[in-house]
Structure formats: structure tokens, C-alpha cells
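A.B. asks: Here is a sequence together with a model predicted from it:
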Amino acid sequence: MPLLRDPALADDGARKIEFAHRRMPVLAGLTERWAAEKPLRGARIAACLHVTTETANLCRALVAGGAEVALCASNPLSTKDDVAAAIQRDLGAEVFAVRGCDRETYYQQVKGALDIEPTLIVDDGADLTATVHEQRPELLPAIIGGTEITSTGVIRMRNMAADAALRYPVLPTNDALTKHLFDNRYGTGQNTIDGILRATNILLAGATVVVAGYGWCGRGVAARARGMGADVVVTEVDPVRALEAKLDGLRVLPMHRAAAEADVVITTTGNRDVVTVEHMRLMKDGALIGNSGHFDLEIAVDDLTSTATSRRYLRDNCVEYTLPEGHRILLLAEGRLLGQAAAEAHPAEVMDMTFATQALAVRYLVERAGELEPAVHPIPKEIENEVAVAKLAAYDITIDELTPRQHEYLTSWQFGT
């Protein structure tokens, strides 16, 4: 049985899904073709994703392709309950997703999706993958492969492969250029700033914003904060990325120094304990802390809760903690994925490319069932190119093509000075 907040919310969700659908032309075109071709006929897909309007349109494509789909939430605060109800009612997927659920219910949702006895896994954060390997190993022989959409999940799956624990091939959607160059940079950049503003309504112009991590997500957040007039400071553990931030015109400091200057701290690292209570003790009274990484481990929330002398709800997704020294720290969205929990998730225009890449990766696994070894395999270049070409066409953009003479030059070594 599906697990929903309220099936009566479906009408609201359906309108929002249609609004996103209009802004996802690549995925819409794929859906139309697949409705005739049925390339996924017979596949059973368990998907663990943020339950948003964009995800709804991915479900539409997969079902149109002939797959049976069960969807569960990949984060307790990213589910849109009206969208979940509309997917269940209108789009042919069974949904297990309730916003704001506790940990026990979260994993009840994951297990509900696995009850479909999947042949394919579509994951965001690798919770579904880890659960099927650790708790439902009897399902593994039927699974021909999986995909993973986020940086944190790809790290987990590569670690599983290194430990010889991964039992089926995985395509890391996050590594595709058509995903991370756009989704991570422009999507995370925009919705993180959106989440900060919805949760606090602060003025970013003139504020010191510390961005922990300068990968593609960190780049996006830093660029948008800077564009709104903030003084942006980057913290990093990677020397090359730190140099990139410096040459991009940003200040680079270790966290213990950056924390003392911060009005806002945003974590985008995919690692844990990036902001500790020791860092918080150095911060200004009223400093804001938020996380744009997938899991709620980047900020030491449990330590903050146990150390604080009081806790006070200020606004939606904004809770004030008072430390023993007397100064206050404002935690956004419980330290969870800020752009999903406090804002509207990634814009449909970038998720169009991400989910088209994801859908084509699923088709690739179906077409090559039994051919790929259990490992993390790169997304084929032809999938990236197919998505990019379709997106350019949607923007009515044409580009140059190599002449035969240029192609000959680029594929030879004889031409020199």
C-alpha cells in the first residue's frame, strides 16, 4: 500500500507537476518517444529520490517507457506532499513519501519501494542501495543495475565497490557533465540562496557568507551569494580547489578563522563535522548555519543540541540555539538539505537535463543487462551528447560542426610547426 500524507492534495500537486513539465522539454520528448517504443517494458524500478515536481516528470517518463515504478523519498524534508499524492493518483507510480517523517518511517518508505522486487535501482544518496545490500540481499540476483544521482551517493557506491560489496553495476548520473555542470552549480546555487531567504529574509548584500567546499555545488552557492553583494569566503581541504577559489576572486580561509567573520555559513562538502560546536563558539551572535549537502552530518547538530542551554523556534526552518557563552546560533532546516527543505528544490530547467540523463542511463542498463560487471561505470559520452543536443534544440540554439579538414587535423599527429 502507498504511504502518503493526504491523497486529497493531488489536485494541487498535479498543477505544479504540469508547470514543471512545460519547462522540461528534453524529458518530455523522451517521454513521448518512449510511450511508443516501450524500451523499459518488463522493468521494475525502485526509486529513492526527492519527491518534487521534477521527479514526478521522471516517473512519467519511466512509466511511459513500460516500467513498473515504486518511489520513496530520499530525504525526510524534501518531499512535497501534494506532489506525492498526484504521482500516486495520476502518473502510474506507487509512492511512499511523507514530509517531515521520523527515521523509522523514512526507512519504512525505503522498504516499501523495495517490496516491488526491483530489477533496477534509481538512487539519490545510496540509502536504497545500502538497504537492499544489507537488509534485502534476496532481491540482489534480480537487479540488473542501478543509477546514483548525487555526489554523496556516488562516494558511498565507490566505497562499496572498493570493499567488494557492490553486487550490481551502477552508473553515476552525478558524474555526467549534463548533470553536475548544471544541476550542481546552477540548481544548488539558486535553491540554496532561495532557502536562506525563505527561512530568514535576511539581506545578503554586505553579509559575510562562508561556503564550505568549492566543488560544483560550492561554486554555485558562492557565485550566487557574490552576485547578491555578499563578501564570500571559501573553506577547503583540497589545495587545487582552494586555488581555484582564490583565482576566482574569493577569500580562502580555514574554518576556524572564517567562522569568526561569518554572518552565514553554508556547507557543500559531502563530508561530516564540517562545522563543529567549537566553530560555533567562535561565531557572531546570531550567525546562520545551513547545509546544502545530502546528509545532515555536515553540521554537528547533535553536539549543538546537547551543548545549547536553550532552543527556540523563530521561523519556519529557522531555530535559535543559545550556547553557554550566551551568544545565539540560528540553524536552518534542521541542518538538512537546505534548498530542498526550505525552498522549492532545483529549477525544472536544470532537472530536465539531470533526469533525461538518468532516464537514458536506465535504458542503457536495460539494453546491456548481464553485460556489465558489478562496479561503478562511467556514464557513456553518447548519453551526455544526446541530452545536450536536445537541450540546445529546446533553446533554439545551433552550433558549428567540424569540417572534414578540421576533423582530420584533430585526429592526426603529423601536422606540426
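C.D. replies: Cool, got the structure.
A.B. asks: alpha carbons only for contacts and neighbour counts from here, please
C.D. replies: Fine.
A.B. asks: so where do the strands sit in the stretch 251-400 of the chain?
C.D. replies: Assigned strands in the stretch 251-400 of the chain, in chain order: 251-252, 264-267, 287-291, 310-315, 318-322, 328-332 (criterion: DSSP state E, counting those that start in this stretch).
A.B. asks: closest one to His21 among those?
C.D. replies: Ranking these by distance to His21, with C-alpha to C-alpha as the measure, places strand 287-291 first at 28.2 Å.
A.B. asks: Show me what that closest one is packed against.
C.D. replies: Judged by 3 or more C-alpha pairs under 8 Å, 6 or more residues apart in numbering; DSSP states H and E, the packing partners of strand 287-291 are strand 264-267, strand 328-332.
A.B. asks: Please work out which of those strands is packed deepest.
C.D. replies: Sort these by mean neighbour count, taking mean count of other C-alpha atoms under 10 Å, and strand 264-267 sits at the top with a mean of 28.
A.B. asks: Show residues contacting that one.
C.D. replies: Taking contacts as C-alpha atoms under 8 Å, 6 or more residues apart in numbering, the residues outside strand 264-267 that touch it are 207-213, 218, 259, 274-275, 287-293, 298-299.
A.B. asks: Next up, a structure to set beside the first:
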Amino acid sequence: MTNSTNMQNNTVSIPHDVRDLSLAAQGKRRIEWAEMDMPVLRSIRSRFEREKPLRGVTIAACLHVTTETANLAITLKAAGAEVYLCASNPLSTQDDVAAALVAEYGIPTFAIKGEDHSTYYRHIHSVLDARPTITMDDGADTVGVIHSERTELIPNIIGGTEETTTGVIRLRAMAAEGVLAYPIIAVNDAATKHLFDNRYGTGQSTIDGIIRATNRLLAGTRFVVAGYGWCGRGVAMRARGAGAQVIVTEVDPVRALEAVMDGYSVMPMLEAAKVGDIFCTLTGDTHVLRREHFEVMKDGAILANSGHFNVEIDIPALEEMAVSRRTVRDFVEEFTMPDGRRLFLLGEGRLINLAAAEGHPAAVMDMSFANQALCAEYMVRHGHELGKAVHAVPSDIDAQIARLKLESMGYQIDALTPEQKEYLSSWKLGT
């Protein structure tokens, strides 16, 4: 860990571990560019600066260290919080942003793009050393470390927030087993998060990452989307928009039926594996693409993941099957099978939209991080009233964010008249 660094005659003396502080000026410019497209968070920050609702709070945030996340961290600091930030994925960090957060904004940051497994967890422990009162997660890794290795921190924690579907699944499993030690708000499940971030953000940024990594034309390809949740819907929609023939694989009959009704081909993965050109997993589960699928894939098949963890593609099986392996482009590894077929793995099987591209556009993260900021404020005010469970984002927060977003886009909507309110609340006013 670096604790003090001289930079342009200024001394950075806050705890940090980043690649290169000389990248800070570049990172600051990019953070400011993203801020232009985050009007809801700007509005919240303006209020936070006046009211300081998070004064005295220490936040341990394990999130993707991007320009959009930087704007969230700056907003939380403006609210009076001490913010400590680490990466929630070894490949998602933007090194110039990490440098700027330390050198330009004074936010302790522990994140290096491409960091190894041990460094990743060392960075999580670094933010936990601050003894947080609130945790803020993207995948529940901080919560997992606290519950397994840092239980001494639990009495000091008011609660936490969780950004992803994968993290919410893990946290609900903990709650069901009775081991979750403090309340968590499932930011992911807010309508202004998953309906927009997961569908429009993941849809666009995943396609962006695949194209940046491969420079392949999508038109005319058979593009296999594994999982038809909100993220899968978004990727399928954007792939079809680019001219691909989209195939959806699912285990949920309702979602599979929805994909059929939306006009996609639906089949088991073993059948899709025989015909697909590009595969993208978005399930939150393990080994969605595995040995039996690799055995029948075409020469040149491209394998990508946009689920949170790099377990959706069975990489150990791919490594075991291959007779040779080499890097052919940035973020593209070629695995040659015994029969000469070549399978191409993108971004080490990690989130391709962050490994090879820049993640979600700022406009959509504006709503996601507005939820994070307002839920942190809510947790400070009401955390003591909440049980040790996973809680929904309060509906008034969701509605407030939607209203602010509409206003920032120049749209207005109607309001119910007193007569309409009475009609909706009464059982006596029928036909």
C-alpha cells in the first residue's frame, strides 16, 4: 500500500494503492465528462453539500472503479461521509480514475486494473480497516469477507447496500440461512436501477465490449444469449438491433416463453452450442458454458461473459481441453482444441463490458448511483429500525429518482386529480 506520494509539488498522504498517480489529471477530465450526463446525482449532491446527512459515517465501497462510480464517491463525500473505495472486479478499474480519486478528490482508493486474486482481497481488507458504518457492494464480496473473516466489524455497521443481481442472490441466501448480521438494501431491485441499468446499460455496454475486443461484425452472426433476465433482455435487444440472429437459452419456462414471444429463437444450450458464433452468459450462475458445449462448438466461436463473476464459463475445463493457448488480441485468448478448432475467450471470462470497454453509460448509472446515495442516507436514518434481512428500496426513493430524471430530460407528466385518487382508493365506486 502506498501512503504518501509527491505529485506536482503536492503531497498525497491518504491511504491508497493505485497504479500511477500521474494519471490523475486525465482521470479528472473523464470524471467531469461523465458528470455532465449525471444530472440526478448532481442534484442530490447539491442538497447533500448543504445538509451533510452522512456526517460521521464511514462507507466501505466495493464497486467498479469507473468515472461514474467516482461521481458517486464524490457525492457521498460531499454528504459528509468518509469514503473508502476498492474494486469489485479485478479487470473493471479505470486506472486514471483511481488516481484522480486519490490525488484530486482525496478519497482513499485501492484498485489496479488487472490486479491478482490476493491483491483484490487485500484491497477489500484495506477498506474494511477503516471500520465502516455502511457497506456498499457490487457482488457482496465485502459482506462475505466481513461475515467470514472480519466479524469484529459487525457491531459498528448500521447496514449496507447491494448493486447487483448476483449480490442480492447471495445476500438473500445468507438471510435465509439466518447468518446475515445486518440489514441490506437491494439497490439492484429498484425499478430505476434494474429496468434501466440492467437492460439499457448492460445491453449497450456488453455489445460495446465484445466489438472493442474483437472488431467483429455482428450482422449475420448467430448470437447466443444465456439467460433472459433484464441483462439478457438488453443484450438480446442490442444484438438484434446490430443485425444478429439471436438465440436465447433459459432454464425458467416463463422467461423462455417471453423470449419466444419477443421473437427470439429459444433452445437448450447444447443445441445452441452447435450453431452459435458468439456466446454471452448473463445468468449469475456457474458453468453455464462447459465441457459438453465446448466439444461441439464451431471453429472460431467467441465466448464472453457479462454476469458478475467469471464462473459462468468453465475456464478450468477449457484450459484442460486445450492443446495450446495464446493471446491474439488485447482481451482475446485463443484456446486450440485437439481437433484444431479454436475457441476465443474474451476478457478472462470476466465482465466484458468493463474488461474491454468502459461499462455502462453515465446517463443510466446516474439513476443507479442516485439510488445508492439516497439509500445510504435512508440507512443512516432508519437502519436501526430494519431487520437483519434484504430490504427493498423505499418506493418514494424510486419515484423521486424517476421524477428527477424526467425533469432533467425535459419531460413532464400528469398528476392524479382528487377525484381519481378517491376512485382508486375506494371499493364503493365501481361500474
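C.D. replies: Nice, I can see it. What you see is a predicted model; the values in this text were computed from it and never measured.
A.B. asks: Post the TM-score for the overlay when you can.
C.D. replies: Taking TM-score structural alignment, normalised by the length of the first structure as the basis, the two superposed chains have a TM-score of 0.99; 417 aligned residues with a C-alpha RMSD of 0.7 Å.
A.B. asks: Looking at the helices and strands packed on strand 287-291 of the first structure, which is nearest to Lys179 of the first structure?
C.D. replies: Comparing these by C-alpha to C-alpha, strand 264-267 comes nearest, at 20.1 Å.
A.B. asks: The closest one aligns to what range in the second structure?
C.D. replies: On the basis of TM-score structural alignment, strand 264-267 of the first structure is assigned to residues 278-281 in the second structure.
A.B. asks: what about the matching stretch, how far off from the first structure?
C.D. replies: On superposition with the first structure, the average gap between stretch 278-281 of the second structure and its aligned counterparts reaches 0.3 Å (mean C-alpha distance after the TM-score superposition for the first structure).
A.B. asks: Equivalent analysis for stretch 368-377 of the second structure, please.
C.D. replies: Averaged over the aligned pairs, stretch 368-377 of the second structure sits 0.4 Å from the first structure after superposition, using mean C-alpha distance after the TM-score superposition for the first structure.
A.B. asks: Can you give the distance from that stretch to the centre of its chain?
C.D. replies: Per C-alpha atoms, centre = their mean, to the nearest Å, the displacement of stretch 368-377 of the second structure from the mean C-alpha position of its chain is 14 Å.
A.B. asks: and that stretch, which stretch of the first structure?
C.D. replies: With the alignment judged by TM-score structural alignment, the segment of the first structure matched to stretch 368-377 of the second structure spans residues 354-363.
A.B. asks: Check the alignment and tell me where Gly410 of the second structure lands in the first structure.
C.D. replies: Residue pairing (TM-score structural alignment): Gly410 of the second structure is matched to Asp396 of the first structure.
A.B. asks: hang on, Tyr313 of the first structure packs against Thr322?
C.D. replies: No. With contact taken as C-alpha atoms under 8 Å, Tyr313 of the first structure and Thr322 are classed as non-touching, separated by 11.6 Å.
A.B. asks: Now check Ile74 of the second structure against the first structure: what is it aligned to?
C.D. replies: Per TM-score structural alignment, Ile74 of the second structure is aligned with Arg60.
A.B. asks: which residues touch the nearest residue to its match once chain neighbours are set aside?
C.D. replies: Counting by C-alpha to C-alpha, 6 or more residues apart in numbering, Arg60 of the first structure lies nearest to Leu91, which is 5.7 Å off, once chain neighbours are set aside. Contacts here follow C-alpha under 8 Å, 6+ apart; on that basis Leu91 of the first structure touches 56, 59-60, 63.
A.B. asks: Which ones among those lie within strands?
C.D. replies: Residues from these lying in strands, with DSSP state E as the criterion: none.
A.B. asks: Need the three-state assignment for Val211 of the first structure.
C.D. replies: On the three-state scheme (DSSP: H, G, I helix; E, B strand; the rest coil), Val211 of the first structure is labelled strand.
A.B. asks: re the thing from before, could you tell me which of the contacts of Leu91 of the first structure are located in helices?
C.D. replies: Secondary structure of those is defined by DSSP state H; positions in helices are 56, 59-60, 63.
A.B. asks: Pro110 of the first structure contacts Cys48, doesn't it?
C.D. replies: No, residue 110 of the first structure isn't Pro; it's Val. Yes. With the criterion set as C-alpha under 8 Å, Val110 of the first structure and Cys48 qualify as a contacting pair; they are 7.2 Å apart.
A.B. asks: can you list residues touching both of the two?
C.D. replies: Jointly contacting Val110 of the first structure and Cys48 under the rule C-alpha under 8 Å, 6+ apart are 72-73, 127-128.
A.B. asks: Narrow those to those in helices?
C.D. replies: Where these overlap with helices, as defined by DSSP H, the overlap consists of 127-128.
A.B. asks: Most neighbours among the shared contacts of Val110 and Cys48 of the first structure, please name it.
C.D. replies: In terms of neighbour count, Cys72 stands highest of these at 31 neighbours, by other C-alpha atoms under 10 Å.
A.B. asks: residue in the second structure matching that residue?
C.D. replies: By TM-score structural alignment, Cys72 of the first structure lines up with Cys86.
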